[in-house]
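Asks: pasting the structure only:
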């Protein structure tokens, strides 16, 4: 599927927020959304909830390969949907996160996933939420330990860096301070 010729949100207006689980990405995006910024939700949580609801096995603790493919499909769909929004769009993870997930899970990275990360680009600046034990908490969908969350963060940083993105680390601060930080960077 190609980007629509009538797209109003170019890649340089698509901003990814990445990092390990439990680092405050989704809470930050929810706060930014209340201020009117458009965003695309995280693939993982919705896929997990849907798979559990249908007794599917495309789960991080089940068929990781199938889970990774569902995430890639979700991220590509989100990338295309953002084209029609106009203005800046924030993403709770992006296509490169699928490569990072595959690496942290010990899965090989197939050629189509690499090509997707190379072809479907985001803004050069990628926000990365660092591991933060004070706010880290598990839940029904987030079963990783803090050690696993830290390893995920390291792999996401390496993956986005390898793909030529410039990482901007979010401060370990209140949601309001993180919102101000992101808004300041978006306005530059």
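Replies: All right, it came through fine. Because the structure is predicted, anything quoted here is derived from the model rather than measured.
Asks: going forward, measure contacts and count neighbours with C-alpha atoms only.
Replies: OK.
Asks: please, which helix or strand holds the nearest residue to residue 175 once chain neighbours are set aside?
Replies: In this structure, residue 175 finds its nearest non-sequential neighbour in residue 28, 5.9 Å apart by C-alpha to C-alpha, 6 or more residues apart in numbering. In this structure, residue 28 sits in helix 25-34 according to DSSP states H and E.
Asks: with residue 185 instead?
Replies: Element membership for residue 185, per DSSP H and E: helix 175-187.
Asks: quick one: that helix to helix 25-34, angle?
Replies: Helix 175-187 and helix 25-34 are oriented at 70 degrees to each other (axes from the mean of the first three to the mean of the last three C-alpha atoms, to 10 degrees).
Asks: start and end of stretch 53-60, how far apart?
Replies: Length of stretch 53-60, first residue to last, C-alpha to C-alpha, to the nearest Å: 15 Å.
Asks: could you list the buried residues of stretch 72-87?
Replies: Buried residues in stretch 72-87, defined by neighbour count with 16 or more other C-alpha atoms under 10 Å: 72, 74, 75, 76, 78, 79, 80, 82, 83.
Asks: closest one to residue 152 out of those, please.
Replies: residue 72 (17.0 Å; C-alpha to C-alpha).
Asks: try it against this one:
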């Protein structure tokens, strides 16, 4: 299972969701970002688990949602691409509370050894109601995620600042 589950991670506003949509368009199984789903739900409700209100509560909800996403996946051949997900949520929890991501992840199945990281890309970074993080915080997050991936034993593959088709081609070539 873990070899089929592939993480797209990196800087907020770096083009991960656009890449996920391109991979889905090409017929690959995809899982949308837990964080955006949580923020949308929280904005309709009380808003207590928003990342800019209570990062630890947000990260715990993201971990639970990412676990559910993974458990509910149908058994299909080929890779399944995750927009952020479990590792990102564990790194956010570590940032918020100091609880090591390795401790959070120790009982969970690993993902594919290669993690595809979207680097900071100022030209396409645009905050919106669900992503209020400015570019500087996005850059700090990117460096945390890159370091965490390496310390967790994953190989980070930095995505080029290129059009989405070229990025998708690169991801699929690395997995071939």
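Replies: Now that the structure is in, tell me what you want to look at. Nothing here was measured: the structure is a model prediction, and the numbers come from that model.
Asks: so the helix holding residue 28 of structure 1 matches what in structure 2?
Replies: Aligned using TM-score structural alignment, helix 25-34 of structure 1 spans residues 16-25 in structure 2.
Asks: and for the matching stretch, what are the contacting residues?
Replies: Residues outside stretch 16-25 of structure 2 that contact it (C-alpha atoms under 8 Å, 6 or more residues apart in numbering): 8-10, 29-30, 32-33, 81-83, 118, 164-165, 167-168.
Asks: how about the strands of structure 1, start to end?
Replies: Under the criterion DSSP state E, structure 1 contains strands at 14-19, 38-40, 89-92, 125-129, 166-169.
Asks: name the helices or strands packed onto the third one?
Replies: Applying 3 or more C-alpha pairs under 8 Å, 6 or more residues apart in numbering; DSSP states H and E, one finds that strand 89-92 of structure 1 contacts strand 14-19, helix 25-34, strand 38-40.
Asks: can I get these in JSON lines including mean neighbour count?
Replies: JSON lines is the format used below for those (neighbours: other C-alpha atoms under 10 Å):
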{"stretch": "strand 14-19", "mean neighbour count": "27"}
{"stretch": "helix 25-34", "mean neighbour count": "18"}
{"stretch": "strand 38-40", "mean neighbour count": "21"}
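Asks: picking up where we left off before, could you save the buried residues of stretch 72-87 of structure 1 as JSON lines and add columns showing distance to residue 187 of structure 1?
Replies: Formatted as JSON lines, the buried residues of stretch 72-87 of structure 1 follow (distance: C-alpha to C-alpha, whole Å):
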{"residue": "72", "distance to residue 187 of structure 1": "29"}
{"residue": "74", "distance to residue 187 of structure 1": "28"}
{"residue": "75", "distance to residue 187 of structure 1": "25"}
{"residue": "76", "distance to residue 187 of structure 1": "26"}
{"residue": "78", "distance to residue 187 of structure 1": "23"}
{"residue": "79", "distance to residue 187 of structure 1": "21"}
{"residue": "80", "distance to residue 187 of structure 1": "23"}
{"residue": "82", "distance to residue 187 of structure 1": "19"}
{"residue": "83", "distance to residue 187 of structure 1": "20"}
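Asks: farthest-apart pair in those residues, please.
Replies: 72 and 83 (17.2 Å).
Asks: what's the average distance of the lengthiest helix in structure 1 to structure 2?
Replies: Across structure 1, the longest stretch assigned as helix under DSSP state H is helix 64-82. Mean deviation of helix 64-82 of structure 1 from its aligned counterpart in structure 2 after superposition (mean C-alpha distance after the TM-score superposition for structure 1): 1.3 Å.
Asks: hang on, residue 65 of structure 2 packs against residue 34?
Replies: Yes: counting by C-alpha atoms under 8 Å, residue 65 of structure 2 touches residue 34, with 6.3 Å between them.
Asks: residues in contact with stretch 1-8 of structure 2?
Replies: So stretch 1-8 of structure 2 is contacted by 16, 20, 78-85, 109-118 (C-alpha under 8 Å, 6+ apart).
Asks: re the thing from before, mind reading off the mean deviation between the match of helix 25-34 of structure 1 and structure 1?
Replies: Aligned to structure 1 and superposed, stretch 16-25 of structure 2 gives a mean residue distance of 0.5 Å (mean C-alpha distance after the TM-score superposition for structure 1).
Asks: the equivalent of residue 127 of structure 2 over in structure 1 and residue 58 of structure 1, how far apart?
Replies: In structure 1, residue 127 of structure 2 lines up with residue 138, judged by TM-score structural alignment. To residue 58 of structure 1, residue 138 of structure 1 is 20 Å away according to C-alpha to C-alpha.
Asks: ok, residue 74 of structure 1 next?
Replies: Going from residue 74 of structure 1 to residue 58 of structure 1 by C-alpha to C-alpha gives 13 Å.
Asks: swap in residue 85 of structure 1?
Replies: 30 Å.
Asks: please apply the same query to residue 73 of structure 1.
Replies: Separation of residue 73 of structure 1 from residue 58 of structure 1 (C-alpha to C-alpha): 13 Å.
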